[in-house]
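**Student:** Attaching a predicted model along with its sequence, questions to come.
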Amino acid sequence: MASHTDHPELLTTAELAALLRKTPNAVHVMRYRGQAPPGFRCGRDVLYPRRGVEEWIAARLAMDPVAQRSAQ
């Protein structure tokens, strides 16, 4: 059985960056520009709900015409 820490409900900036194969700084820039998944400040950190990240990725895939062509 997978532990809760294998798939945390909230991702840190570093975890999101690893998932997206970006640097943490790139995620900060994306957030500043309004291009990152929904997240919220918790003290000095930004946390991203896993469900919101998954929905954000799905929406980006749906908007990508190249991804749509390969799905057909």
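**Tutor:** Nice, thanks for sending it over.
**Student:** C-alpha only now, for contacts and for neighbours.
**Tutor:** Noted.
**Student:** Check which residues of the longest helix along the chain are buried.
**Tutor:** With DSSP state H applied, the helix covering the greatest number of residues in the chain is identified as helix 50-63. Of the residues in helix 50-63, Arg50, Val53, Trp56 count as buried by neighbour count, 16 or more other Cα atoms under 10 Å.
**Student:** which secondary structure elements does it contact?
**Tutor:** helix 65-71 (3 or more Cα pairs under 8 Å, 6 or more residues apart in numbering; DSSP states H and E).
**Student:** structure B:
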Amino acid sequence: MTALPRHVASSNDLHDVCWLRSSYSTGANNCVETARPGTGSGAGLLAVRDSKDPAGPALLFSPESWAGFTAAFQS
């Protein structure tokens, strides 16, 4: 990854986002959720949070950093 992710103390601070869960996720809630904030300090970035703690912290990645991270798992 080229840039360190930004930290948001609470996912509730990201307003008007639609959190999505992977289609590979099971019903056990052991996954991450992603969202694309359209406004505010997270605009243009990808937000990632723990599905077990929806009001907890989130990380904000640039699209390029997230693509590089996920590419490491596609072998």
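**Tutor:** That came in fine, so what should we check first? Remember, predicted model here, so these are calculated numbers, not experimental data.
**Student:** Provide the TM-score value for the superposition.
**Tutor:** Put the two chains on top of each other and the TM-score (TM-score structural alignment, normalised by the length of structure 1) is 0.27; 42 aligned residues with a Cα RMSD of 4.4 Å.
**Student:** Using a markdown table, please lay out the buried residues of helix 50-63 of structure 1 together with distance to Arg69 of structure 1.
**Tutor:** Below are the buried residues of helix 50-63 of structure 1 laid out as a markdown table (distance: Cα to Cα, whole Å):
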| residue | distance to Arg69 of structure 1 |
| --- | --- |
| Arg50 | 27 |
| Val53 | 23 |
| Trp56 | 20 |
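**Student:** Wait, a helix at Leu47 of structure 1?
**Tutor:** No - the assignment for Leu47 of structure 1, made by DSSP: H, G, I helix; E, B strand; the rest coil, is strand rather than a helix.
**Student:** I figured Leu20 of structure 2 hits Glu33, correct?
**Tutor:** Yes - taking contacts as Cα atoms under 8 Å, Leu20 of structure 2 lies within contact range of Glu33: 5.3 Å.
**Student:** who has more neighbours, these two?
**Tutor:** Here Leu20 of structure 2 and Glu33 are compared on neighbour count by other Cα atoms under 10 Å; more neighbours surround Glu33, at 20 against 13.
**Student:** related to what we said a few turns ago, okay, and the common contacts of Leu20 and Glu33 of structure 2?
**Tutor:** Here Leu20 of structure 2 and Glu33 have no joint contacts, going by Cα atoms under 8 Å, 6 or more residues apart in numbering.
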